[in-house]
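Q: need a 3D model of the sequence below.
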Amino acid sequence: MPKIALLSGSLRRESSNTAVIATIRRILEQQEGCETVDIALRSFPPFDEDVERAGGTEGSRAVAARVAAADALIISSPAYNGYPPGMLKNALDWLSRPPGGGVVKGMPVGIASASPGRAGGANVQPRLAEILTNSGAVVVECAPPVTVGNAVALRTPEGIITDAAVHADLERLVADVLAAVGAPATAPVTG
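A: Modelled structure (predicted):
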């Protein structure tokens, strides 16, 4: 039974990336035997090696344990000036520690991005992939990359995305991540 950790790179309550993660959660929950676990950016204090040496914080230890117990991670990130938000980078710094042995080392990680613009945050994905690779994670190659353009308009009041084309792309990402952990996806679920 694969367990997939889900992480929105945005703190905003009505975030498009949080809607992408909520939609991915629904897709995963309809896959036979899949379990999901949500990871909150707010659980991580600013990275500080002194705090790390002292054992981290209760929140950072708890979240790292939840990620470590997962088989894979899926992240949806906004692009802030073409880069992942600082809070997402901070969380990945915590999850990559200690050097050479963090909880994301060897873990398959799928990437999506969403933005109000047409490009859907595509420019953040290579940079996020580089951070993940440097952290020892195995970035799941999804071709073409999963980007959600005009995402603000696509987010429903319930906080999900129901657009058929986007849903199909997210199903493809889920299938690629499940294949990376050796768990085949069941038949696609319609929107």
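
Q: from here on, just use CA atoms for contacts and neighbour counts.
A: Will do.

Q: buried residues, the longest helix seen in the chain. List them.
A: Among the segments of the chain that qualify as a helix by DSSP state H, the longest is helix 164-180. Judged by neighbour count using 16 or more other Cα atoms under 10 Å, the buried positions of helix 164-180 are 166-178, 180.

Q: now the helices for the chain?
A: According to DSSP H, the helices that the chain contains are 16-29, 49-53, 58-68, 86-95, 124-134, 151-154, 164-180.

Q: just how off-centre is the fourth one within its chain?
A: In other words, helix 86-95. 12 Å (Cα atoms, centre = their mean, to the nearest Å).

Q: ditto for the third one
A: Relative to the centre of its chain, helix 58-68 is centred 15 Å away, using Cα atoms, centre = their mean.

Q: repeat that for the shortest one.
A: Average the C-alpha atoms of helix 151-154, do the same for its chain, and the two points are 19 Å apart (Cα atoms, centre = their mean).

Q: quick check: the most centrally placed residue in the chain vs residue 48, distance?
A: Centroid-nearest residue in the chain, with Cα atoms, centre = their mean: residue 75, separated by 1.2 Å. Per Cα to Cα, to the nearest Å, residue 75 is found 23 Å from residue 48.

Q: hmm, back to that, now the longest helix of the chain against helix 16-29, angle please.
A: 60 degrees (axes from the mean of the first three to the mean of the last three Cα atoms, to 10 degrees).

Q: could you say what helices and strands helix 164-180 packs with?
A: Packed against helix 164-180 by the contact rule (3 or more Cα pairs under 8 Å, 6 or more residues apart in numbering; DSSP states H and E) you find helix 16-29, strand 108-114, strand 146-148.

Q: this one next, for a side-by-side:
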Amino acid sequence: MPKIVLASGSIRRESANAAVIATVRRLLEQRDESYEVTELSLRHFPLFDEDLESDGGTPELLAAKAQVASADVLIISSPAYNGYPSGVLKNALDWLSRPGDADRAPLEGLPTVVVSASPGPAGGENVQPHVRQILGNCGATLIDCEQVAVGNAIELRTPEGVITEPSVVKALDGLVDAVAGHLAATPQEAAA
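A: This next block holds a predicted model:
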């Protein structure tokens, strides 16, 4: 069963990006295909420190890296903090770009999709090229799909923590279509 890891670039529980991730999860779970869907908490990543890396890292860090290393796809929803990804997202990507004791870094060759959300009308679309560039530098493979930037996302977040606005759901469903198409076209191998 393909493994999909979802990550919100904002650690605030009621963030717009957490709502996007919850909506994507719901869309994946409504599919006929079966996926193992998990969420990666960026709270488990200490500030990047080569001394800590040399000491083997923390158990939570190692578990987070293993979670991503075993994924077939990573979907990231990024906020735009002054036009750039959040510090917690950048920090997590730095850790995930490092192999540690493994044969390869968790992000190396990992098919990845980037979406963004913000309280503003542009939806943080200006952050997406930066996140994609970082992911490319980390060795991730970007899945080709329409860019999705969810504007006014705080207003669209329901009390249940998802987004139900039809145009946003349709755009996110297109992103899920791209992921499903990629997985269907790619032979699934046992994760290393």
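
Q: outside of stretch 21-32 of structure 2, which residues touch it?
A: For stretch 21-32 of structure 2, contacts defined as Cα atoms under 8 Å, 6 or more residues apart in numbering pick out 6-8, 35, 37, 76-77, 161-164, 169, 172-173, 176.

Q: again, 6 Å this time
A: Residues from elsewhere that reach stretch 21-32 of structure 2 (Cα atoms under 6 Å, 6 or more residues apart in numbering): 162-163.

Q: next: stretch 126-140 of structure 1.
A: 96, 104-110.

Q: give the aligned range of that stretch in structure 2.
A: Aligned using TM-score structural alignment, stretch 126-140 of structure 1 spans residues 129-143 in structure 2.

Q: what about that stretch, how long is it end to end?
A: Distance between the two ends of stretch 129-143 of structure 2: 14 Å, counting by Cα to Cα.

Q: go on, stretch 99-119 of structure 2?
A: 35 Å.

Q: buried sites along it?
A: Going by neighbour count (16+ other Cα under 10 Å), the buried part of stretch 99-119 of structure 2 is 99-100, 105-119.

Q: do the same with stretch 34-50 of structure 1
A: 34-41, 43-45, 47.

Q: and for stretch 135-152 of structure 2?
A: By neighbour count with 16+ other Cα under 10 Å, stretch 135-152 of structure 2 contains the buried residues 135-136, 138-143, 147-152.

Q: tell me the one of the residues you listed nearest residue 54 of structure 2?
A: residue 138 (19.4 Å; Cα to Cα).

Q: could the helices and strands packed on helix 164-180 of structure 1 go into JSON lines alongside distance to residue 63 of structure 1?
A: Below are those laid out as JSON lines (distance: least, Cα to Cα, whole Å):
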{"stretch": "helix 16-29", "distance to residue 63 of structure 1": "17"}
{"stretch": "strand 108-114", "distance to residue 63 of structure 1": "16"}
{"stretch": "strand 146-148", "distance to residue 63 of structure 1": "26"}
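
Q: for the aligned partner of residue 155 of structure 1 in structure 2, which non-adjacent residue is closest in space?
A: Alignment note (TM-score structural alignment): residue 155 of structure 1 maps to residue 157 of structure 2. Spatially, and ignoring its direct neighbours in sequence, residue 157 of structure 2 is nearest to residue 163 (5.0 Å; Cα to Cα, 6 or more residues apart in numbering).

Q: from residue 93 of structure 2, how far out is the one you found?
A: 26 Å.

Q: neighbour count winner among those two?
A: residue 163 (25 against 20; other Cα atoms under 10 Å).

Q: ok, the more buried one - contacts?
A: Shown in contact with residue 163 of structure 2 (Cα under 6 Å, 6+ apart): 23, 156-157.

Q: now the buried members of those.
A: Buried among the contacts of residue 163 of structure 2 (16+ other Cα under 10 Å): 23, 156-157.

Q: wait, residue 75 of structure 1 sits on residue 111?
A: Yes - using Cα atoms under 6 Å, residue 75 of structure 1 is in contact with residue 111, at 5.1 Å.

Q: picking up where we left off before, closest to residue 128 of structure 2 out of the contacts of residue 163 of structure 2?
A: Nearest to residue 128 of structure 2 among the contacts of residue 163 of structure 2, with distances taken as Cα to Cα, is residue 23, at 18.9 Å.
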